[in-house]
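Enquirer: dropping the sequence and predicted coords here.
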Amino acid sequence: MKTDAFALRHIGPRETDLQQMLKTIGVDSIERLVYETLPDDIRLKAPLVLNPAMTEYEYANHIAELGSKNKVFQSYIGLGYHQAIVPAVIQRNIFENPGWYTAYTPYQAEIAQGRLEAILNFQTMVIELTGMEIANASLLDEGTAAAEAMALLFDVRSRDQKKNNVNKFFVSEELFPQTLSVLETRSAPIGVELVVGNHETFDFSAEFFGAILQYPGKFGQVYDYTAFIAKANESEIKVAVAADILSLATLTPPGEMGAAVVVGTTQRFGIPLGYGGPHAAYFATKEEFKRSMPGRIIGVTIDTDGNRALRMALQTREQHIKRDKATSNICTAQVLLSVMAGMYAVFHGPKGLKYIANKVHSLAATLSNELEKIGYDQINTAFFDTISVKADAKKVKAIAEQNQVNFYYIDEHTIAISLNETTSIADINTILSIFASANGKQASTIEILSEVHHFPEELARTSTFLQHDVFNKHHSETDLMRYIKKLERKDLSLNHSMISLGSCTMKLNAAAEMLPLSNANWNNIHPFAPLDQAQGYQEMLSKLEEQLNVITGFAGTTLQPNSGAQGEYAGLMVIRAYHQSRGDHHRNVALIPSSAHGTNPASAAMAGMKVVVTKTLENGNIDVDDLREKAIEHAADLSCLMITYPSTHGVFESAICEITQIIHDNGGQVYMDGANMNAQVGLTNPATIGADVCHLNLHKTFAIPHGGGGPGVGPICVAEHLVPFLPTNPVIPTGGENAITAISAAPWGSALVCLISYGYISMLGADGLKESTEYAILNANYIKEKLNGHYETLYSGEMGRAAHEMILECRPFKQKGIEVTDIAKRLMDYGFHAPTVSFPVAGTLMIEPTESENLEELDRFCDAMIAIRKEIEASTLEDKNNVLKNSPHTLAMLTADVWNFPYTREQAAFPLEYIAENKFWPTVRRADDAYGDRNLVCSCAPIEAYMEN
């Protein structure tokens, strides 16, 4: 046995457990199990061709050597990205802590109160800094947040009869170029016409429904938008503002100017540059638009006992209810990064944020003054942190790079310099020496900063912010460390027990994969740094693309999409561009099975496609006859089929090749949703089944942690004919020769966390990847057979096997008065997070154990499920005061003097022996969702202020 093999550490079951598991399943080998699970005609005929697997030690040395090829310059490039100081207490206790980064999206509120509080802090911070009324729990980046703002304003325009058919959207020429590119991508398919121009000469025509402005402007000029927004509002044009969040500590917030939406990034609040991400974007608007908001909102409610509780409010309205009528396909956020940004505000408080903002402004003011003394013109008449200097760009660049300094070169005569929290007086002196050397002057040595403001007095912020206690009492490291730990203890994460969420693949996020993220050679590179300064990144990203090409069987990959939903959209936009390149502009029909993820129809609608739903058979498979009929019916306009494989029902459909051929025969392309790729890697692949494009959830199959609902990466892999259309970036060109415009803001999306998947693949190698897939199938089928006789599995393959996940039928339990939610909540008492509830079939549980879980943990979970089944059997329809209906049980209940329940305290909290060894206590009883939605509160205001009369 190779005891230094990474696969040995990643895969849970031991060799000694294998025979017992196979016996339970009823096969004599894993090979036989795979044969009974996977159609033989789609099996790979040869192993994956990848480099030999590295040990953890070899990988650590390799990634360190690769990282040394990156050159970490002082970057004053700006354009929405700034070097930031990550407080060590946040880095150690959140960023590097599996208690935070392995948590799942907080759908089960009772065991996620810590994360929910941290996100509520983030929302409060955003609301108060922007001067708006409501904020969501974060979005993917500033570019996509701006696109969501445009979509929201386009959606709500229909409320105004005069604007119902208006489709023009004004974009200030001051907008960041990468944001404009994302807007170009998002606008065309939904029928929005962008008009780019100077906001000072805008005519407020009745043809416009909305506008977006940058605050400060892309090269630093600060404008007072008060008059513009007032005139726009008079003309019934709603205005979005993309605002630098640090500047809002000292500048008038857009909300006070009358903005309808404010968006931006919180990257400079203690989040590493990471060559572009992941970073938490923010989105704030007025309460009247709350039902058109994208993403998630964390809200305050009460639990069964009337105590304050938090939960996700209005959490499914977009993709699951609206589906193809959704204005967004958002089903993710950047939770881990929003937690860090919110905690940055908690650590510094309002005084600290104001101090940092004032310091950054003073640095910029001092630099501007001193440059003018040595003969340079600084052309921004008002600025916060960025100045624009007239100079010989070529000469300055040569000297700057010798001094390991990056500026942004607007043109050959203009240079933008964006200063940040890490900038020191010594850095100012270095910049001055560079410019002095370029024009042969002698610069003075600066020892103190200027305190003169370089923006109009009327733009100085006068309103208070962050007055709540949480932002004013955790300013020592001891206090913040304990506050973070207090919240962490309220959350059930993967470091406590298995999270068996179907379709979500909560596998091990190995420490060896995670450690490089803390290295400055990787996390401190600006996304628009010259390519020769990012050679380590370029090599790693190129190798990862090659690895994913091999795994999927495709010819090209883009890593730009920074979530699975973005990957869906990117894949469809590439298909759209392919059809248009052939003159087939009319091909706009997307066939989507009724069982598909809710994001599928939403993505199709966003890509300008008409959704046609195809039927699903009783066994859960696609109705091939119905598919063929609809493909033929729409052959002239068929764009694509969107399909998940294995199916959303956890089955390898044997007709898959026939299905893809039908689409191709009728002129369409096949988009494969990669949500279930964990059952394919090394055994089959999307190219083999006949797909043309697939997205991959790197936060599922390829080991990036969920981080509480983000970060995620959703690259797309495409067949050769689609490679020319892979997306580009306006600052650092990427993609194909006929590239579509940007999908997300950074050239390679959330590049930092791509290191994790690169490490995962590099350390497993071809054999380890295949073995991981086989053990994922093994573990799923082991649970299926262990629960057989207690729970019915809703769908199975033709030989009775599940893929890597299964759906348990729970609807008959309604005869006993038990809902699937009762099972989910009761599992908390047993120390487990619930499987996926009511998806893809209402009233069911979808279970996916992953290959990382060992036999002992699988048995514990099965024991819990069997014990709950016995509790269900003992229930009656009339009995509403039973152990299931009252779950979860909190420590406060168990230690109360009064116990008014017809079962014992031991039955409530310790129903099985193993629980006493590692008891997890939910901190609240069941959260009241209906109450919270009726009384929507998404900030830190005390709940007493919102109690129902």
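Expert: Cool, the structure landed.
Enquirer: when you work out contacts or count neighbours from here on, use the C-alpha atoms and nothing else.
Expert: OK.
Enquirer: which helix or which strand is home to the closest residue in space to Leu531 that isn't next to it in sequence?
Expert: Once flanking residues are discounted, Leu531 sits nearest to Gln538: 7.6 Å by CA to CA, 6 or more residues apart in numbering. According to DSSP states H and E, Gln538 maps onto helix 535-552.
Enquirer: put this beside the first:
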Amino acid sequence: MQKINRDHKVRNYHQAKWDEPIIFELHNSGERGITLPQVEEEIVNHVGDGVSAIPVEMVRRKAPKLPEISQNRVLRHYLRLSQETLGAAFNVEIGQGTCTMKYSPKINEAFASSPKMTELHPLQDVSTVQGMLEVMYKLDLCMREISGMDYFSFQPGSGTQSLFTMASIVRAYHEENGEGEQRDEIITTSFSHPSAAATAAVKGYKIITLQPDEDGFPDLEELKAVVSERTAGFVVANPEDTGIYNHRIKEFTKIVHEAGGICYYDQANANGLLGITRAKEAGFDMCFFNLHKTFSTPHACGGPATGALGVLNKLKEFLPGPIVENQDDQYILNDKLKHSIGKVRSFQGVPQTVLRAYAWVRALGAEGLKDVAQIAVLNNNYLYHKILTIRGASAPYIKGKRLEQVRYSWEQLTKETGVTTDDVSRRMADFAHHYWSSHHPFIVPEPFTLEPTESYSKADLDEYIASLTQISNEAYANPEIVKNAPHNSTIHRVDEQDYFENPDKWAITWRMYLKKTKKTQEINS
């Protein structure tokens, strides 16, 4: 029997592999997971059959082609798939970079899955949902304190949708003031999230991107050169995706305001700022937080999410409506905002996400939120100094303290061994770690972006550092080990690199998969 060295921090991990088919391929005609009893005749006579009352135009012409499968096979299917994944509940998840993967208290899941939440319907009368509206209103008040903003909307379904909403508000604001055509430029920075520029471009704006100075800060002199009467707004993440906090940010917002522009703030990752600094004091007119990042509601495989969008008083009337307000001790939905840009998502967004975030904030309180920021920054700087001791690793730009994350580089490792950041990413999977490189295109050469948050212990960080160190040692001793990774995962590697870029290879529904693979006849037969 092989002796296991428990003192070694690199985890010996081998992922399960089941060759599990798609659930539609498990279809077996006539098989059932549950059989419902027939409704008694007395009930039908009293309330009807439950179908005849549905308007004809709402009734399907054909039943949906759902897989027919027994309960135990459904259970096996999803449990097997769960063994083929990595996630925050399974491993040290500091390698998700800018996504703030932290521990989400399980009691908050109990709140969100309560029948009081799951049986809510968005079309209920407001008198019947006073509890949920109270939660939304009180989280709004908390967010005001945290950010300095005056009103919040929880309607946007993501950070990107919040950025789109803020760009929409900028356009509506200038159009209301008669400057909509004149102000056609949005200024951003190269290390802000790509969605900042993309959403403004969707609104028809010309994008001006500030490049970093030699220390990695947005270039203030460049801003002075490009700001003009055509400037509609300035959007920035701070700290940016490098983890560098721009300590001169108020000078940037002051210059844009003097030119007549609106300043809006990407605070998707505010983990290092809670209780330390606020958007209002930095000179911003709007900001948003990702509740599914900073405020510890699960990402849940890309959703459901909420971008909590806050504005100062001068922009309140432009918010997507309705917003929750309190009148005479009753919570109401105010949909009479004079200049509202209209809804950006159905109803009021995702109430379960709002509830989880509210529970998290209330459990921590003001001092607890500040502790979150301080521990996150401490963890990040510990990781930063340790990684800089690993052969082949570096952190470009300003030296010294970083905030809540760092964008590192394997440029030296690649030059000396040929091992790239993508190779390291695949090898990290062999040690049960996720690892994220960067947004494309890579601005930092051979990047990897880590964010430890407040959730992880020194032992957790040391395990992650040990795995990176092991891979560096392998790269210099025998680079083929890393280049041929992963060795212990469900799949080896995808050779064709255009799956994400080529729409002809996308199949986001079963019907589309059948159409593109021409398997319809085969399945039906």
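Expert: Nice, thanks for sending it over. The structure presented is a predicted model; accordingly, all values stated were derived computationally and were not measured.
Enquirer: re earlier: which elements pack onto the following helix or strand past the helix holding Gln538 of the first structure?
Expert: Downstream of helix 535-552 of the first structure, the first helix or strand assigned by DSSP H and E is strand 556-558. Packing contacts for strand 556-558 of the first structure, counted by 3 or more CA pairs under 8 Å, 6 or more residues apart in numbering; DSSP states H and E, involve helix 535-552, strand 716-718.
Enquirer: what stretch of the second structure does the first one fall on?
Expert: Per TM-score structural alignment, the counterpart of helix 535-552 of the first structure in the second structure is residues 130-147.
Enquirer: need the longest helix for the first structure.
Expert: Scanning the first structure for the helix with the most residues, using DSSP state H, yields helix 335-373.
Enquirer: now do that helix: distance to the chain's middle.
Expert: Distance of helix 335-373 of the first structure from the chain centroid (CA atoms, centre = their mean, to the nearest Å) equals 26 Å.
Enquirer: need the three-state assignment for Val324 of the second structure.
Expert: strand (DSSP: H, G, I helix; E, B strand; the rest coil).
Enquirer: that one touches Leu139, doesn't it?
Expert: No. Applying CA atoms under 8 Å, one finds Val324 of the second structure not in contact with Leu139, separated by 10.6 Å.
Enquirer: what does Pro516 of the first structure correspond to in the second structure?
Expert: With TM-score structural alignment as the criterion, Pro516 of the first structure matches Phe111.
Enquirer: meant to ask about Cys754 of the first structure
Expert: Using TM-score structural alignment, Cys754 of the first structure sits opposite Val354 in the second structure.
Enquirer: which parts of the stretch 51-200 of the first structure are strands?
Expert: 74-75, 134-135, 168-172, 193-197 (DSSP state E, counting those that start in this stretch).
Enquirer: superposed on the first structure, what's the mean shift for the match of helix 535-552 of the first structure?
Expert: Superposing on the first structure and averaging over aligned pairs (mean CA distance after the TM-score superposition for the first structure), stretch 130-147 of the second structure comes out at 0.5 Å.
Enquirer: and that stretch, what's buried?
Expert: By neighbour count on 16 or more other CA atoms under 10 Å, the buried set for stretch 130-147 of the second structure is 132-140, 142-144, 146-147.
Enquirer: ok, longest strand in the second structure?
Expert: Criterion DSSP state E: the longest strand present in the second structure is strand 231-237.
Enquirer: which bit of the first structure covers that one?
Expert: Using TM-score structural alignment, strand 231-237 of the second structure corresponds to residues 638-644 of the first structure.
Enquirer: what's the mean deviation for that stretch versus the second structure?
Expert: So stretch 638-644 of the first structure averages 0.6 Å relative to the second structure (mean CA distance after the TM-score superposition for the first structure).
Enquirer: grab the nearest non-local neighbour of Val405 of the first structure.
Expert: Excluding the flanking residues, the one nearest Val405 of the first structure by CA to CA, 6+ apart is Gln74, at 4.8 Å.
Enquirer: ok, the counterpart of His174 of the second structure in the first structure - contacts?
Expert: For His174 of the second structure, the aligned position in the first structure is occupied by His579, per TM-score structural alignment. Counting by CA atoms under 8 Å, 6 or more residues apart in numbering, His579 of the first structure touches 585, 587, 639.
Enquirer: of these, which are still contacts in the second structure?
Expert: Retained contacts for these in the second structure, judged by both residues aligned by TM-score structural alignment, their matches' CA atoms under 8 Å, are 585, 587, 639.
Enquirer: neighbours around the last one, how many?
Expert: A count of nearby residues for Ser639 of the first structure, using other CA atoms under 10 Å, gives 31.
Enquirer: give me the distance between it and Arg582 of the first structure.
Expert: Distance of Ser639 of the first structure to Arg582 of the first structure, given as CA to CA, to the nearest Å: 12 Å.
Enquirer: rewinding a little: point out the most buried one among the strands of the stretch 51-200 of the first structure.
Expert: Comparing the strands of the stretch 51-200 of the first structure by mean neighbour count (mean count of other CA atoms under 10 Å), strand 134-135 ranks first with a mean of 29.
Enquirer: against the second structure, where does that strand fall?
Expert: Across the second structure, nothing matches strand 134-135 of the first structure (TM-score structural alignment).
Enquirer: how far does that strand sit from its chain's centre?
Expert: The answer for strand 134-135 of the first structure is 18 Å, by CA atoms, centre = their mean.
Enquirer: which strands and helices sit next to the longest helix seen in the second structure?
Expert: Ranked by residue count under DSSP H, the longest helix found in the second structure is helix 351-387. Using 3+ CA pairs under 8 Å, 6+ apart, the elements in contact with helix 351-387 of the second structure are helix 106-112, helix 130-147, helix 458-477.
Enquirer: now Ser192 of the second structure. Nearest residue, chain neighbours left out?
Expert: Per CA to CA, 6+ apart, closest to Ser192 of the second structure is Ala237, 5.0 Å.
Enquirer: who's in contact with that neighbour?
Expert: Neighbour list for Ala237 of the second structure: 191-193, 265-267 [criterion: CA under 8 Å, 6+ apart].
Enquirer: where's it relative to Gly342 of the second structure, distance?
Expert: Counting by CA to CA, the gap from Ala237 of the second structure to Gly342 of the second structure is 25 Å.
Enquirer: all helices of the stretch 1-150 of the second structure, in order?
Expert: Applying DSSP state H, counting those that start in this stretch to the stretch 1-150 of the second structure gives helices spanning 41-47, 71-83, 106-112, 115-118, 130-147.
Enquirer: format these as JSON lines; extra columns: distance to Ala63 of the second structure.
Expert: Shown next, in JSON lines, are the helices of the stretch 1-150 of the second structure (distance: least, CA to CA, whole Å):
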{"stretch": "helix 41-47", "distance to Ala63 of the second structure": "22"}
{"stretch": "helix 71-83", "distance to Ala63 of the second structure": "20"}
{"stretch": "helix 106-112", "distance to Ala63 of the second structure": "31"}
{"stretch": "helix 115-118", "distance to Ala63 of the second structure": "25"}
{"stretch": "helix 130-147", "distance to Ala63 of the second structure": "35"}
